Structure formats: C-alpha cells, structure tokens
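Student: Dropping the sequence and predicted coords here.
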Amino acid sequence: MKNKELLIYRIVTVLFSLLIMLGVSQYFFNYEMVKGMFEQLHFPSYLIYPMGVMKTLGVIAIWVKVPKTIKEWAYAGFAFNLLLGISAHLNVADGEYYGALIALILASISYFYYRKVNVAVA
C-alpha cells in the first residue's frame, strides 16, 4: 500500500512542479506579457521576479530533504498564492482562473499524500 501512495505522491508532485515551473519560466522569459497580466489583475509588476524566485524555492523545498516546517510552509505559500490568484481572476472576471485552480488541486493532493507517506514512515 505504501508503494502505491508514494507513486501517487510523486506523480502528482511532478505534475504540480511542472505547472508551477512553467509559470515561473514565463515570469523570467516573457516578462512583458506577465507584466500586462499582473496589471490587469491589479497587482504591482515589481512582484514578478520575487514571486518567481519564491516559487522556485518552494518547488525545491518540496523535493529536497529539508526540515518538515520548511516543507509545510512551502505548501502553505503555494496555497495562499494560488487562492489569491483564483480570487484575482474571479474579481476581474477574465475566466483565467483554471490554471491556478488545477495547480491548487494538484498541490492539495500532493500535500495529502506527502503527509500520508511520511506518517507511514515515522
């Protein structure tokens, strides 16, 4: 049973990580497009690079061996960020909240199985 849970955790976490890093790559390589999107959502554009760095560090924290608290905060940071993204898209009614919603679902499943796998190990 543990192997099945570990496999689910890894697959979902890979999908989540790829989705997040795809967005991060846009932050750094397609800055002007992202800046326009941030302005449309009423976010300041100076947040783009710090968010890109923090999301990258969050993905790294999920994958590498770090203290449990750091990993928990990484998941929490993604939850806050994705909920804010969904809320912002709903607020401007642009219909572009699906990516954040999918990422939030993947993050939730990843976290659920992270906890399940690590409780089984402890």
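Tutor: Structure's in. What do you need? Residues are numbered from 1 along each chain as shown.

Student: Going by C-alpha atoms from here, please, whenever you check contacts or count neighbours.
Tutor: OK.

Student: So residue 85 sits against residue 100, correct?
Tutor: Yes - checked against CA atoms under 8 Å, the pair residue 85 and residue 100 is within contact range at 6.3 Å.

Student: And here is the other one:
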Amino acid sequence: MKKVVITYWVFTSLLSALMLFGAIPDIMSDPAAVAVFDHLGYPAYILPFIGVAKLLGVIALLVPGFPRVKEWAYAGFVIDLTGAMYSHIAVGDPSSGMVVFLIGYVLIAGSYIYHHKKKRMVSSADMTNHDSSKAMV
C-alpha cells in the first residue's frame, strides 16, 4: 500500500506543480502568457479565468475527500491540455513543443490511475477490517 500511496503523491505533486506554474502567470495576465494567447488567437481576458480554473483543480486534487470534485478536476486538466495542444497544432507550432503536453498527459494518467488504486486499497482494507470485526462479535 505504501508504494501505491508514494507513487500517487509523486504523480499528483508533479501534476499540481505543472498546473500551478501555468495558473499563476494566467491569473496575473503575465505579458508572456498574453503573448502566447495572442499567438494562438485567443483574447487575453480568458487568461485569468483559465488560471483560476487550474488553481481550483489543483486545490481539488490536494484536498482530501470530495471524490466527484476530483474527477471533475482530472477531466478539466485533460480538457485544458487537449485544447492547448490542439491550439498549438492549429497555428502550426513545431511538434517539438508537444513534449510538454505528453508529460502533462502522463502526469494526469499516473495521478488518476494511482488515485483509484489507492481508493480501492483503502476500501478493501475497510472491508477486511469490517469483516474481521463481524467475526469477533
């Protein structure tokens, strides 16, 4: 169980850092982020909205409980990454820049998979404890 929990936190921490490092410049409408959005053809006023959404997604992953909110956070990260990747492809950006997206997808998949493994292990441990307590009665 310890290996699953450690692996989950490695993936989730790296994913959170990736999303946080993207969220902060978006929220602050950093000139570099505005330039990227301009290059992609998006209006700059969307930047803070996307940044806050990423920040809320990171909080949802890190706060214990709220399983449905976590599912939405994972979905939101996939949608954000896919939209960004598609936008870069659509404007003809070089494929060498797609490595960041691949890393993002790996981190999302790893965190998501190990989140569910951890959840299954906890629920099966609860069931085992529940069954053993019945035997004692």
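Tutor: In hand now; what should we look at? Small disclaimer: the values here were computed from a predicted structure and weren't measured.

Student: In terms of secondary structure, what does the helix ranked longest in the second structure contact?
Tutor: Across the second structure, the helix with the greatest residue count (assigned by DSSP state H) is helix 99-136. Contact analysis of helix 99-136 of the second structure by 3 or more CA pairs under 8 Å, 6 or more residues apart in numbering; DSSP states H and E lists helix 2-27, helix 67-90 as its packing neighbours.

Student: among the ones you listed, which is the most enclosed?
Tutor: The densest packing among these, expressed as mean neighbour count by mean count of other CA atoms under 10 Å, is seen in helix 2-27 with a mean of 18.

Student: mean shift of that one relative to the first structure?
Tutor: Comparison of helix 2-27 of the second structure with the first structure after fitting gives an average deviation of 1.1 Å (mean CA distance after the TM-score superposition for the first structure).

Student: do stretch 78-85 of the second structure as well
Tutor: Its aligned residues in the first structure lie a mean 0.8 Å from stretch 78-85 of the second structure after superposition (mean CA distance after the TM-score superposition for the first structure).

Student: any residues touching that stretch, and which ones?
Tutor: Outside stretch 78-85 of the second structure, the residues that touch it by CA atoms under 8 Å, 6 or more residues apart in numbering are 98, 101, 104-105, 108.

Student: With stretch 51-64 of the second structure instead?
Tutor: Outside of stretch 51-64 of the second structure, the residues that reach it under the criterion CA under 8 Å, 6+ apart are 12, 16, 19-20, 22-27, 66, 69-70, 73-74, 76-77.

Student: on that earlier part again, which of the contacts of stretch 78-85 of the second structure are buried? Put it as a ChimeraX command.
Tutor: Selecting the buried subset of the contacts of stretch 78-85 of the second structure in ChimeraX, with 16 or more other CA atoms under 10 Å as the burial test, is done by:
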select :98,104,105,108
